[in-house]
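Asks: give me coordinates for this.
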Amino acid sequence: MNYIQKGLLFRLPENNKDFSITTFLDGLKDSLSATLTHFHPLAARLVTLKQQKPPSLTVFLNPENSPGARFIHSVVNLTVADILTPTDVPSVVHESFFDLNKAVNYDGHELPLLSIKVTELIDGIFVGCSMNHMVADGTSFWHFFNSWSEMFKSRSFNISRPPILDRWILAGSDQIITLPFTHENQYINRPDHPMLRERIFHFSSESLSKLKTKANSECNTTKISTLQSLSALVWRCVTRARRIPADGNTSCSLSVSNRSRISPPISENYLGNMVQRLKATTTAGELLDHGVGWAALQLHELVVSHNDKAIKKLMDVWVKGSLLVNTSVHFDRNGVHIGSSPRFDMYGNEFGLGKALAVLSGYANKFDGKVMSYPGREGGGSIDLEVCLLPENMAAFEADEEFMSIVNV
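Replies: The predicted structure follows:
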């Protein structure tokens, strides 16, 4: 998989005469350095140990090779309006606002595990972060980002939520997990996604409340969540936009953190990748013949069943089989994959610039049917969805009456 790439777009302070980009960059670098004293694994590199009998590979963080993170400053002749006004997310965001484009996790042997790119616009600043996805998931990514922002604001060396670096390992399994390969080329895959359209759709708390009520009433229950309702709606409408035959299979996958689901639970401060992908599958005909509540209930039951017993069973299978995620194989071409989370604190990171205008992502891990969920800027339970689709599918999707009826501009 590619690195995680997420960032925040800020407007320059209105009293621009008092703002110094040099002072701002120095503050970012100093606070980044201080934050890495806590998140020091992100300053390291990967190393692979090869064993002959039996032939196998083990990949781990090398504490003896920690040259640090990368920090880049660039300038573009664009305004905030150039980024936010177009219907689709402009390609310059993917091409210029993030470092380590197209890098895969394995590249962390030579490339930094963390790279910050600060792009100076005419009237704004974009702070983009690229982080190795083997080392961290979304929870850890935003934990780091939140800690960096806190460090920038306090100008101290202390943070309120130090990361937990001790490894969680399945009871009874080996401390060292080996991969059944003789050479890295047997499992390295470099995804190259097709030309996609990417749009960000906004949903107010009021629209989401109505959708959740509708989904629950259709199933005579109250247990379906807002995000499950919204994910189900997207699944239905993308499936319809693709014109999948009634007997054709379609799926909806959710990235779910295991931290709170393991017994005893693991702290949200655990630094690592504790995500597993859950997948609901049905036929296009069955999905569209039922209402949004039926689809939402499938997702709800999928999440509820992902408990301590199920997680540890999956972990045991993984440790024995050492499955590696390959985006070209593991993501269904007729499916939808929901990633990130509106529960992450994204807009709390201000870096002295005030509240960010938008959350944007880079090139990484994009494919037809990839959807990222973010908190809405105004808060209050609002949600933004970043949707990636092939152009012909997006055209049908954004004309779908069921979907657009709850979208707020």
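Asks: please make it C-alpha for all contacts and neighbour counts, starting now.
Replies: OK.
Asks: measure the residue nearest to Gly291 when sequence neighbours are not counted to Ser231 for me?
Replies: Nearest residue to Gly291, sequence neighbours excluded (C-alpha to C-alpha, 6 or more residues apart in numbering): Glu218, at 7.4 Å. Going from Glu218 to Ser231 by C-alpha to C-alpha, to the nearest Å gives 16 Å.
Asks: mind listing the helices for the protein?
Replies: 21-36, 80-84, 91-96, 138-154, 205-218, 226-242, 284-289, 292-304, 308-321, 327-330, 391-397, 401-404 (DSSP state H).
Asks: quick check: buried residues in the second one?
Replies: Buried residues in helix 80-84, counted by 16 or more other C-alpha atoms under 10 Å: 80, 83.
Asks: what does stretch 314-326 give?
Replies: Under 16+ other C-alpha under 10 Å, the buried positions of stretch 314-326 are 315-316, 319.
Asks: now swap in stretch 326-343 and tell me
Replies: Under the neighbour-count criterion of 16+ other C-alpha under 10 Å, stretch 326-343 has 327, 331-332, 334-342 buried.
Asks: hmm, which two among these are most spread apart?
Replies: Farthest-apart pair in those is Asn334 and Pro342; separation 24.5 Å (C-alpha to C-alpha).
Asks: looking at the buried residues of stretch 314-326, which is nearest Leu278?
Replies: Of the buried residues of stretch 314-326, the one sitting nearest to Leu278 (C-alpha to C-alpha) turns out to be Met315, at 13.4 Å.
Asks: name the nearest residue to the closest one, ignoring sequence neighbours.
Replies: Leu170 (7.1 Å).
Asks: which residues sit in contact with that neighbour?
Replies: 312, 315-316 (C-alpha atoms under 8 Å, 6 or more residues apart in numbering).
Asks: buried residues in stretch 62-79?
Replies: Quick answer for stretch 62-79 (16+ other C-alpha under 10 Å): 66, 68-71.
Asks: and which of those is nearest to Gly7?
Replies: Phe71 (13.9 Å).
Asks: how close does the nearest residue to that closest one once chain neighbours are set aside get to Arg243?
Replies: Leaving aside its sequence neighbours, Phe71 sits nearest to Ile116 (C-alpha to C-alpha, 6+ apart; 4.9 Å). Counting by C-alpha to C-alpha, the gap from Ile116 to Arg243 is 41 Å.
Asks: one more sequence to fold, the one below, so I can look at both together:
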Amino acid sequence: MTSIPLTPIDHIFTGVGSYPIEFVFAYGDTIDPDRLLASLQAATRHFVPVRSRLATVSDDTYALQESDEGVHFQLSESSATFGDPEARYSFLDPVNSVPGEPLTRIKLSQTPEGSVLGVSMSHAVADGFSYFFFLSSWARLFHGGAVIEPFNGRELLIPEPQARRDEVTTADVLSDSGIFWDERRRAIARDRIHWDRFHLSREQQSELLAEAGPDADARLSLNDVISAHLWKTYIAKWDGDDGEKTTYVSCPVDVRRIIKGFPRTYFGNAVGLATRSLERRALAEAPLGRLASIIRSAVASVDETYMRNALSTLEAMRLREGLTVLEENHVIHPRSGILITNLSRLPVQEIEFDAGPPVAFDILTPAARGAVVLPAADGADIRVCYPLEKY
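Replies: Have a look, this model is predicted:
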């Protein structure tokens, strides 16, 4: 069985409190479970990390171990309806990214309105691009098509062996990688998570761009402006004047097109984290254009040099502190931060089996203090996840 080493970024998404990637897809008709399972087995022969378990290599290193029990498939009957947002968790079989557990869990629910497919995948296995690369390929194999072969190796993002550093500080980790080395993570309590769900029409997006323009220091993308709006709105909503003095915004950046010669079909976590801070009062008083410019500068700073330095520092931290330090690593500041992920170009319509393309979908990734921008017919759908006590 194949063993695949984890990169420093992959390691961050292991252990207690590490969140998986989770989506649910609703279909207007019934998917044949036997064909779905057969095509899943075919797909995982190409995407080996999907059928893996976490294996402990040493006191400072994990690996993905290929396993016949690495992907779990469940078929169920359900009277729940996808139209009820509170019922959507019932369509998931969540993974737990700890040694010995399957790192992919797939649940097919047959409901009176059609099938609902829930896919929970450890973030140590894949980033958002890889997650949908796998799902699209699975759908093609279901119909007898060919797939573009993924690049399953992780060595490209594993630093060369390095001397053990005398010291790696929390400040080093934050400045070099955008990761927060802070309090120990707690287990994800899904019954204590709240979701805000709302739509930003194209007209509303244009209004935000117009508001940001006069105060911008650089040419802004729509995502810069939406991210700035969410940063300002939700830090104030969650923490008011009672939170920590410094606030943080973090944005994942796909580096497949940034690192020279990097394979576009890389299957794993090819992401850098762009993080910036601002004092609470300054955040409240800053015009939208200035905040969007801060985010634009942060995203632009994630180049190959930044990424290599981030990987080196995270590797040094883990080798010095051991695996237990991973549960003290956060991609979102746990008390005064927000993570904003742009998924507005997801190929949702490609996740088509024998019931047509999805008629609806939702993200259920339990990343507290995380916001996601999703595709929608007239603009974008926004999802924001946070602990219930903040609601």
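Asks: ok, back up a step: Glu218 and Ser231 of structure 1: which is more packed in?
Replies: More crowded of Glu218 of structure 1 and Ser231, by other C-alpha atoms under 10 Å: Ser231, with 24 against 15.
Asks: which residues are in contact with the equivalent of that one over in structure 2?
Replies: Here Ser231 of structure 1 is matched to Ser227 in structure 2, going by TM-score structural alignment. Applying C-alpha under 8 Å, 6+ apart, we find Ser227 of structure 2 in contact with 292, 295, 340.
Asks: what is the aligned counterpart of the first one in structure 1?
Replies: If I follow you right, that is Ala292 of structure 2. By TM-score structural alignment, Ala292 of structure 2 lines up with Ala296.
Asks: about what we covered before: so the residue nearest to Gly291 of structure 1 is in contact with Trp294, correct?
Replies: Yes - here Glu218 of structure 1 reaches Trp294: they are 7.4 Å apart, a contact under C-alpha atoms under 8 Å.
Asks: a markdown table for the buried residues of stretch 62-79 of structure 1, including distance to Leu49 of structure 1?
Replies: Shown next, in a markdown table, are the buried residues of stretch 62-79 of structure 1 (distance: C-alpha to C-alpha, whole Å):
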| residue | distance to Leu49 of structure 1 |
| --- | --- |
| Ser66 | 17 |
| Gly68 | 21 |
| Ala69 | 23 |
| Arg70 | 25 |
| Phe71 | 29 |
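Asks: farthest-apart pair in these, please.
Replies: Maximum distance among those (C-alpha to C-alpha): 15.1 Å, for Ser66 and Phe71.
Asks: how about the nearest residue to Tyr89 of structure 2, chain neighbours excluded?
Replies: Leu364 (7.4 Å).
Asks: gap between Lys320 of structure 1 and Asp166 of structure 1?
Replies: Lys320 of structure 1 sits 22 Å away from Asp166 of structure 1, going by C-alpha to C-alpha.
Asks: correction: the previous question concerned Gly335 of structure 1.
Replies: Taken as C-alpha to C-alpha, the span from Gly335 of structure 1 to Asp166 of structure 1 is 36 Å.
Asks: how deep is Ala38 of structure 2 tucked in, by neighbour count?
Replies: 12.
Asks: do His199 of structure 2 as well
Replies: The number of residues near His199 of structure 2, taken as other C-alpha under 10 Å, comes to 16.
Asks: with Leu385 of structure 1 instead?
Replies: Leu385 of structure 1, neighbours per other C-alpha under 10 Å, totals 24.
Asks: circling back: list just the nearest of the contacts of Leu170 of structure 1 to Lys210 of structure 1.
Replies: Closest approach to Lys210 of structure 1 among these (C-alpha to C-alpha): Lys312, at 36.4 Å.
Asks: now check that closest one against structure 2: what is it aligned to?
Replies: Matched by TM-score structural alignment, Lys312 of structure 1 corresponds to Arg308 in structure 2.
Asks: can you check Ala69 of structure 1 too?
Replies: Under the alignment (TM-score structural alignment), Ala69 of structure 1 maps onto Val71 of structure 2.
Asks: Gly248 of structure 1 now?
Replies: Under TM-score structural alignment, Gly248 of structure 1 pairs with Lys245 in structure 2.
Asks: if I look at Arg45 of structure 2, how far off is Phe134 of structure 2?
Replies: Taken as C-alpha to C-alpha, the span from Arg45 of structure 2 to Phe134 of structure 2 is 11 Å.
Asks: between the two, tell me which one has more neighbours.
Replies: Phe134 (23 against 12).
Asks: excluding sequence neighbours, find me the nearest residue to that one.
Replies: The spatially closest residue to Phe134 of structure 2, leaving aside those adjacent along the chain, is Phe47, at 7.1 Å (C-alpha to C-alpha, 6+ apart).
Asks: give the contact list for that neighbour.
Replies: Contacts of Phe47 of structure 2 by C-alpha under 8 Å, 6+ apart are 134, 150, 152, 267.
Asks: now for Ser305 of structure 1, how many residues are close by?
Replies: Residues contacting Ser305 of structure 1 under the criterion other C-alpha under 10 Å number 12.
Asks: and what of Trp168 of structure 1?
Replies: 11.
Asks: likewise for Ser115 of structure 1?
Replies: Ser115 of structure 1: 23 surrounding residues under other C-alpha under 10 Å.
Asks: wait, doesn't it sit right on Cys129?
Replies: Yes - under the criterion of C-alpha under 8 Å, Ser115 of structure 1 makes contact with Cys129 at 5.9 Å.
Asks: shared neighbours of those two, anything?
Replies: Asp99.
Asks: before we move on, the earlier item: identify the residue of structure 1 aligned to the residue nearest to Phe134 of structure 2.
Replies: Per TM-score structural alignment, the equivalent position to Phe47 of structure 2 in structure 1 is Phe39.
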